[in-house]
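> This is a predicted model, with the sequence first.
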Amino acid sequence: MPKIAIIISSTRETRFADKPTEWFARFAKGRTDLDFEVVDLRDFPLPFFNEVASNAYVPSQNEVAQRWQQKVAEFDGYVIITAEYNRGPTAVLKNALDYSYVEWNRKPVAFVGYGSVGAARAIEQLRLIAVELQMAPIRTGVHIQGADFFAVWQQGKDLNELTHLEPGVQAMLEELAWWTKALKTARDSTTATTPLPT
């Protein structure tokens, strides 16, 4: 069964990310055609990128980087749970994306964003980064925004009460499943001796 990582991309002690991660994972793990695993960037304390080059060209020397690359390589697709900091993604997420290259190639990625605008601007940047990493970003995203976000963050509302968000989640999961299977079939039919150009 194809494996999908749900990546928590905030490492702050006071992060909000755990709530949307748990909420989204409930829907994701209800599927029988994909196997989901939560991957927390807190478990991979990567230093700021300081390698000779991308691992597309030179193997990384840092032990945490090697462990991170091995983890990324386990999956056939990704869902990134993301905040938005000053109109962009978190620095720790950008750093983690940069620490891997070949492991991301030819795989789909989807986004669940949260914040006043549902991390829409951060996700736009992440889509561009994903293309450069030779990934396939999924069109449909999930945005927990505006009154919904503030109701959960400040007023104690449960995300499970926001049932109007569920059709978007299901639509995104359907797209993710299609792209995951299509790209996995294509990767499996391509020999290891035909790497992507970098």
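All right, it came through fine. Numbering: from 1, shown residues only.

> drop to CA atoms for contacts and neighbour counts, all remaining ones
OK.

> All the helices of the protein, residue numbers only.
Secondary structure of the chain, counting by DSSP state H: helices at 18-28, 63-73, 91-98, 120-132, 146-153, 166-188.

> and Val39, which of the ones you listed is closest to it?
helix 63-73 (8.6 Å; C-alpha to C-alpha).

> Could you measure from the spatially closest residue to Arg187 that is not a sequence neighbour over to Lys71?
Once flanking residues are discounted, Arg187 sits nearest to Arg106: 7.3 Å by C-alpha to C-alpha, 6 or more residues apart in numbering. Separation of Arg106 from Lys71 (C-alpha to C-alpha, to the nearest Å): 16 Å.

> In terms of neighbours, single out the busier of those two.
With neighbours defined as other C-alpha atoms under 10 Å, Arg106 and Lys71 compare such that Arg106 has more, 20 against 14.

> just to revisit the earlier point, correct me, but the residue nearest to Arg187 touches Val131?
No. Using C-alpha atoms under 8 Å, Arg106 makes no contact with Val131, being 9.8 Å away.

> next, the one to line up against it:
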Amino acid sequence: MARKPKIALIIGSTRPTRFADIPANWLAAQAAAREDLDLEIVDLRDYPMPFFDEVASNAWAPTQNEVAVKWQKKIAEFDGYVFVVAEYNRSITGALKNALDQAYVEWGRKPMGLIAYGSVGGARAAEHLRLIAVELQMVPVRAGVHIGMGDFFKVHPGFGGSGNLADIEASISGPTTAMLDDVVWWANATIAAKA
């Protein structure tokens, strides 16, 4: 029997008041109920990298910063990625963009999915992330999970919400299953192709 793909759930915000932990923990529980993948939460807070200041991408020159090297080694462990994406001014967070820039070879030929939140469900940040992923030679999957502002306010504790994504499962459970199905399918396909 083939091994299960190992998927990183990357939390793309580092703000002290971030909402990202709520969807990350909910999505991790959804993944844990499946038997076709192993998922691990990877938090950018654990990798306090400087703004990218290397001579070049690690595709062209060895990275010098030891935290960035630790980050590269961590993301290299995975067969695919799911990003928790906050929309900041119609794009992804600066912390996530910096983390993406700190590696290159580790991302390549692996699928990526996302759970996004913010204005219009984080759709504009999701599209930016997908474009960046293409340049990094990832395989962005079509299905994505989008938490729109109405659902966001219903759940976000800072706005009087419940703090429980189960309150909006009717909106996001179908897209979550589709996205995880896509990530697993592409992870298995790219694992086989690389072999």
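Great, that's in hand. Being a predicted model, the structure only gives us computed values, none of them experimental.

> Now check the second structure for the residue matching Lys107 of the first structure.
Here Lys107 of the first structure is matched to Lys110 in the second structure, going by TM-score structural alignment.

> shouldn't that match be in contact with Trp185?
No. The pair Lys110 of the second structure / Trp185 is not scored as a contact, 10.9 Å apart, by C-alpha under 8 Å.

> Looking at the two, which is more packed in?
Neighbours were counted for Lys110 of the second structure and for Trp185 using other C-alpha under 10 Å; Lys110 has more, 24 against 16.

> I'd like to check which residues are in contact with that one.
Listed by C-alpha atoms under 8 Å, 6 or more residues apart in numbering, the contact set of Lys110 of the second structure reads 79-81, 137-139, 186-187, 190.

> same thing but at 6 Å, please
Taking C-alpha atoms under 6 Å, 6 or more residues apart in numbering, we find Lys110 of the second structure in contact with 79-80, 138-139.

> likewise Trp60 of the second structure?
Trp60 of the second structure neighbours (C-alpha under 6 Å, 6+ apart): none.

> What's the match for it in the first structure?
In the first structure, Trp60 of the second structure lands on Tyr57 (TM-score structural alignment).

> how many neighbours does Asp76 of the first structure have?
With other C-alpha under 10 Å as criterion, Asp76 of the first structure counts 26.

> cool, Gly160 of the second structure as well?
10.

> Give the aligned equivalent of it in the first structure.
Checking TM-score structural alignment: Gly160 of the second structure goes with Gln155.

> ok, so what distance separates the residue nearest the centre of the second structure from Lys110 of the second structure?
The centre of the second structure sits closest to Phe83, judged by C-alpha atoms, centre = their mean, with a distance of 1.1 Å. Phe83 of the second structure sits 13 Å away from Lys110 of the second structure, going by C-alpha to C-alpha.

> what does Phe153 of the second structure give?
33 Å.

> what residues are up against the closest residue in space to Phe111 of the first structure that isn't next to it in sequence?
Spatial nearest neighbour of Phe111 of the first structure, excluding adjacent residues (C-alpha to C-alpha, 6+ apart): Ile80 at 4.9 Å. Applying C-alpha under 6 Å, 6+ apart to Ile80 of the first structure gives the contacts 6-7, 111.

> quick one: which of those has the most company?
Phe111 (27 neighbours).

> okay but that residue is in contact with Val79, surely?
Yes. Between Phe111 of the first structure and Val79 a contact is recorded at 5.4 Å, counting by C-alpha atoms under 6 Å.

> on that earlier part again, make sure the residue nearest to Arg187 of the first structure is actually in contact with Met135.
Yes. The pair Arg106 of the first structure and Met135 passes the contact test of C-alpha under 6 Å, sitting 5.1 Å apart.
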